[in-house]
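Engineer: Sequence and predicted model, in that order:
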Amino acid sequence: MGVTQVLAKLAAQRAHVLLVEALGGWRARVAAEQAAVELGWRISLSPADADVLVVCGTAGPELTASVERIWEQLPGPRVRILVGSAAEALPSFEQARRSLSAVDVHVDDARTRLRVASLSSATETRGNSSEGASGTNHSGMDHSQPYHSAMDHSKPDHSGTDHSGMDHSGTDHTGTDHSKMDHTGTDHSQMDHTGTDHSQMDHTGTDHSGTDHSGTDHSGTDHSGTDHSGTDHSGMDHSGMDMAPAGIPLAGGAADRDGLEMDTLAVQLGPVLPYWPPGLVLHCALNGDVITRARARGLDDAWHGFVEPGGREAAARRCDDAAALLALAGASGLAADARRLRGALLRGDTAAAQHGLDRLERRVRRSLLRWSLGRLGVVEDPALAQHLVAAQAGSVFDRLLAMLGAARDANDGSSGERRDASRLIADLPQLVTGLDLAAARLVVASLGLSSLAAERGGHHE
């Protein structure tokens, strides 16, 4: 075994895994997390840091397209696996580890990617050169109303101008009308017209009596007040210009809350994002880092008609919701405790889980999260509050405590208030508008949408 193979096997023992959860793939995703822990692998938070892409559950057409884009962003060596059920998780991860050590396969993959990138670059270069500058059309520009009213030409002064060396030998003034020119006081004594042929000049009717240049002075010309407000660029055609280089849209402009203009950028959150509900996409318009408009939807019509499951799995799912929110809030230790309780509930260890839930809730109440999350995401609109259950109308911190309380109730066998995912998706834009991206992600995580993606329930309008 050569050095390359040895290093490849060592690297495969510490691989980083990017998990993509399809709707209905919750159990597969939880099993994939546990398999990664057993192998000593780490969960990655971005494609750039991932070695293995794991699709948990069955992806629809739209999510499949997103997965393909993510796959192209993974650096090599890379491996992609599908975990369709919880039972497939550990065998699929073992296969991924063996695939990571197959050096020849990754060399071929790298060469293929290089050829594809070269062909794409050559195609793009040919396309840009064929367009050229001819794609820009200014034919519709209207400059008929430029305002130069503030320019002062009333006193032009040419008194120091020396025309003595001017040669007019080839000048043809045929048809020139000098009737309004006044050369009174003009000194042409130093002008040399030697060789000048005026034989073809016709001064018939020329009157210079009114021309007066004696006080002309341009030294004080002031253009500071020039007004171009009437200039019309509405007909300009930029169809040949690339307004989204490398697929990245350029920012526009819009008035901020204080009336000043700021950049407006379109940003999409989801569907592949750590601690994010599966199949959810949130389209945001940002002024700076603040969301001014938002639109939420589920990929492949994923969220329509989903309701909260019951029983012990419901308790485990609520612990999973709490773990995601705690991880986003930076409380990694509390998040790890919530994941351990999730595992205990799935194993059926209800007594240990009940004790652990009580302890975790006490720790959360005593933590600094009360101050960092206590005023975030409060629903102040009475109409919006009517659409939410009582626990969801408070702050992010209140919703975190409600998650733990719902897990405890489900573990006891009691059922809490039922939540409708379709209603929550519809209300989501109102909940995140006015927040920055980090705060918006905390609000989304606090709604516990992931725990609703269990079994398809009745139809809800």
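Structural biologist: That came through, no problem. Numbers count the residues shown, from 1 in each chain.
Engineer: make it CA atoms for all contacts and neighbour counts henceforth
Structural biologist: Will do.
Engineer: which residues of this protein fall in helices?
Structural biologist: 3-12, 26-39, 61-73, 89-100, 103-131, 312-328, 332-347, 350-366, 369-373, 382-387, 396-412, 421-432, 437-446 (DSSP state H).
Engineer: From what I see, Thr58 and Gly84 are in contact.
Structural biologist: Yes. Between Thr58 and Gly84 a contact is recorded at 6.4 Å, counting by CA atoms under 8 Å.
Engineer: count of neighbours near Gly40?
Structural biologist: 14 (other CA atoms under 10 Å).
Engineer: ok, so what distance separates it from Ala87?
Structural biologist: Distance from Gly40 to Ala87, counting by CA to CA, to the nearest Å: 19 Å.
Engineer: Likewise for Ala96?
Structural biologist: Ala96 sits at a distance of 15 Å from Ala87 (criterion: CA to CA).
Engineer: Also Arg80?
Structural biologist: Taking CA to CA, one finds Arg80 at 18 Å from Ala87.
Engineer: and here's the other structure:
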Amino acid sequence: MGLTRLLVRAAAARPRVLLVTTPGGTAVRLAAERELRCRDWPTAATPAGADLMLVAGPECRELGPALDRLWEDTPRPRVRLRAETAEDVAAALDTGRARLGATEHAHSGTGRTGRTPGQGEGSGRTRTAGGEWRTSADGERRAPVGGDTDGGMEMPGGLPMAEVGEDRDGLALDRLHVSLGPFLADWPSGLIVHLVLQGDVVQRALLGGPCGGGTTEPFWARPWARAAEGEPVPLAEAARRRAAAHLDSLGRLLAVAGWPAEAVTARRIRDDLLERAPAEAVLPRALRLQRRVGRSRTLDRLTRGIGTLSTADARAAGVSGPAARAGGDVPARYRRWLADAVDDVRRLDGRSLLGPTALDSEALTDAAAPPVPTALLDPAAQESPRGRWDAGRPPSVALAGLLPRLLEGTELAGARLVVAGLDPDPDELAAPIREFTGG
């Protein structure tokens, strides 16, 4: 009993937080990451290493079973919290630590799985930190996080068995169905990718439908959405938001690649940009990051040759933005992010307004027409972080649609690097619900 109290008090002093973001919760995630870094609280990559589970963003019923499964897999002592707005984050973390410290007498008889005595194996009920019970819609044991296994036999506990299928050479090999998502560390929240594996090679990939009900104005594309509605938006404001978005994508890729120190550096610069730091304070750090990451031979060797996408193929698929302009593999895209972020930092002192994403060619050649600002002649200066903004079909829809093609033939170890190298915005995929298929 004394050891249990000691461990609970140690966990409550500096709890490990599993940060789970729902689609539409980007602003809340950013606030939570910044708050955790300021408090020096560690984050957990899996439920097994977490003390607090913080759900950031609006409620999404479609993803409720996956959230409940994460909660079931979190060992006691544990506390589950939700922050629906950025302003709720600090109070939620304070509440979580207080509740965690108050659990030292409450769970002395529970095991590692965190089930209380009398809770049935298939009851589908979990107890939250506040003491209330939650019941799943089907009342059954839930599938593993990431969705169904998309076919194949299953063993007890949800573990899929391999089945036999022909590979690309016509050989009969074991084939395993695996799903990635919807909640993984440094993963587009809500996105599910169903994979068919033979050995460690992806033979087939299929996208699952995203969660709906997110915001109608995605966080990263907000300046472009406002400009599309006729509101005057300074180009410097759009450049600041786009540079921060590229650094956010870069931080996710670096974390997946196993370079956490530079991932933190990218995220610190991202947060400073969002806090409206001046260009002269950000530019030297952005240039150092560009040199260090862009010239890294280790990162280049790790990601070289995977997720190759030519500019022509990107344009044919309706992709614009950095992914189309990079015209290459994952290293080409993260170097494009770095170059674009540095260029945007240099635009922070501009005074022109965000203009249309496509200019009338006749207006450009008409001598009687007023001169067009230089910034409007640069397509990259007008694009949203993922490409040309279209509220009816955001650019991330085309990006996500490319994933099945890019993942097929890739080793499983490189699949997450391919996804992180494209980084479709989950807010754009979720609001509103659209036809979304791939494969």
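Structural biologist: Yep, it's here. The structure displayed is predicted, hence computed values, not measured ones.
Engineer: Could you quantify their similarity as a TM-score?
Structural biologist: After superposition, the two chains reach a TM-score of 0.70 (TM-score structural alignment, normalised by the length of structure 2), with 341 aligned residues with a CA RMSD of 3.2 Å.
Engineer: Spit out the residues that contact Thr58 and Gly84 of structure 1 alike.
Structural biologist: Overlap of the contact sets of Thr58 of structure 1 and Gly84 (by CA atoms under 8 Å, 6 or more residues apart in numbering) consists of Gly25.
Engineer: correct me, but Arg252 of structure 2 touches Leu184?
Structural biologist: No. Look at Arg252 of structure 2 against Leu184 with CA under 8 Å: they stay out of range, at 11.4 Å.
Engineer: The two: which has the busier surroundings?
Structural biologist: Each of Arg252 of structure 2 and Leu184 has its neighbours counted (other CA under 10 Å); Arg252 has more, 25 against 18.
Engineer: how about whatever residue of structure 1 lines up with Val202 of structure 2, what does it touch?
Structural biologist: Residue pairing (TM-score structural alignment): Val202 of structure 2 is matched to Ile291 of structure 1. Applying CA under 8 Å, 6+ apart to Ile291 of structure 1 gives the contacts Cys284, Ala285, Val432, Thr433, Gly434, Leu435, Asp436, Leu437.
Engineer: Please name the residues that touch the residue lying closest to the second one once chain neighbours are set aside.
Structural biologist: The spatial neighbour of Ala285 of structure 1 that comes closest, neighbours along the chain excluded (CA to CA, 6 or more residues apart in numbering), is Ala266 at 4.7 Å. Ala266 of structure 1 makes contact with Pro249, Ala251, His283, Cys284, Ala285, Leu286, according to CA under 8 Å, 6+ apart.
Engineer: Select only the buried ones of these in PyMOL?
Structural biologist: This is the PyMOL syntax for the buried subset of the contacts of Ala266 of structure 1, where burial follows 16 or more other CA atoms under 10 Å:
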select buried, resi 283+284+285+286
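Engineer: biggest separation within the contacts of Ala266 of structure 1, which pair?
Structural biologist: The span of the contacts of Ala266 of structure 1, defined through CA to CA, is set by Ala251 and His283 at 14.8 Å.
Engineer: Spatially nearest residue to Gly57 of structure 2 (excluding sequence neighbours)?
Structural biologist: Distances taken as CA to CA, 6+ apart put Gly25 closest to Gly57 of structure 2, at 3.7 Å, once the chain neighbours are dropped.
Engineer: How about the contacts made by that neighbour?
Structural biologist: Ala56, Gly57, Pro58, Glu84, Thr85, Gly214, Asp427.
Engineer: Filter the residues you listed down to the ones also in contact in structure 1.
Structural biologist: Shared with structure 1 under both residues aligned by TM-score structural alignment, their matches' CA atoms under 8 Å, the contacts from those are Ala56, Gly57, Pro58, Glu84, Thr85.
Engineer: ok, the last one - contacts?
Structural biologist: When contacts are counted by CA under 8 Å, 6+ apart, Thr85 of structure 2 touches Gly25, Ala27, Val28, Ala56, Gly57.
Engineer: Going by neighbour count, which of these comes out on top?
Structural biologist: Counting by other CA under 10 Å, top hit in these: Ala56 with 28 neighbours.
Engineer: In structure 1, what residue corresponds to it?
Structural biologist: Mapped onto structure 1 by TM-score structural alignment, Ala56 of structure 2 lines up with Cys56.
Engineer: Please apply the same query to Ala266 of structure 2.
Structural biologist: Superposed on structure 1 with TM-score structural alignment, Ala266 of structure 2 falls opposite Ala338.
Engineer: is it true that that match touches Ala323?
Structural biologist: Yes. Between Ala338 of structure 1 and Ala323 there is a contact under CA under 8 Å: 5.2 Å.
Engineer: Report the contact partners of Glu455 of structure 1.
Structural biologist: Listed by CA under 8 Å, 6+ apart, the contact partners of Glu455 of structure 1 are Gly24, Phe306, Val307, Pro309.
Engineer: Switch the residues you listed over to TSV; also include neighbour count and distance to Gln354 of structure 1.
Structural biologist: Shown next, in TSV, are the contacts of Glu455 of structure 1 (neighbours: other CA atoms under 10 Å; distance: CA to CA, whole Å):
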residue	neighbour count	distance to Gln354 of structure 1
Gly24	23	26
Phe306	21	27
Val307	23	24
Pro309	21	19
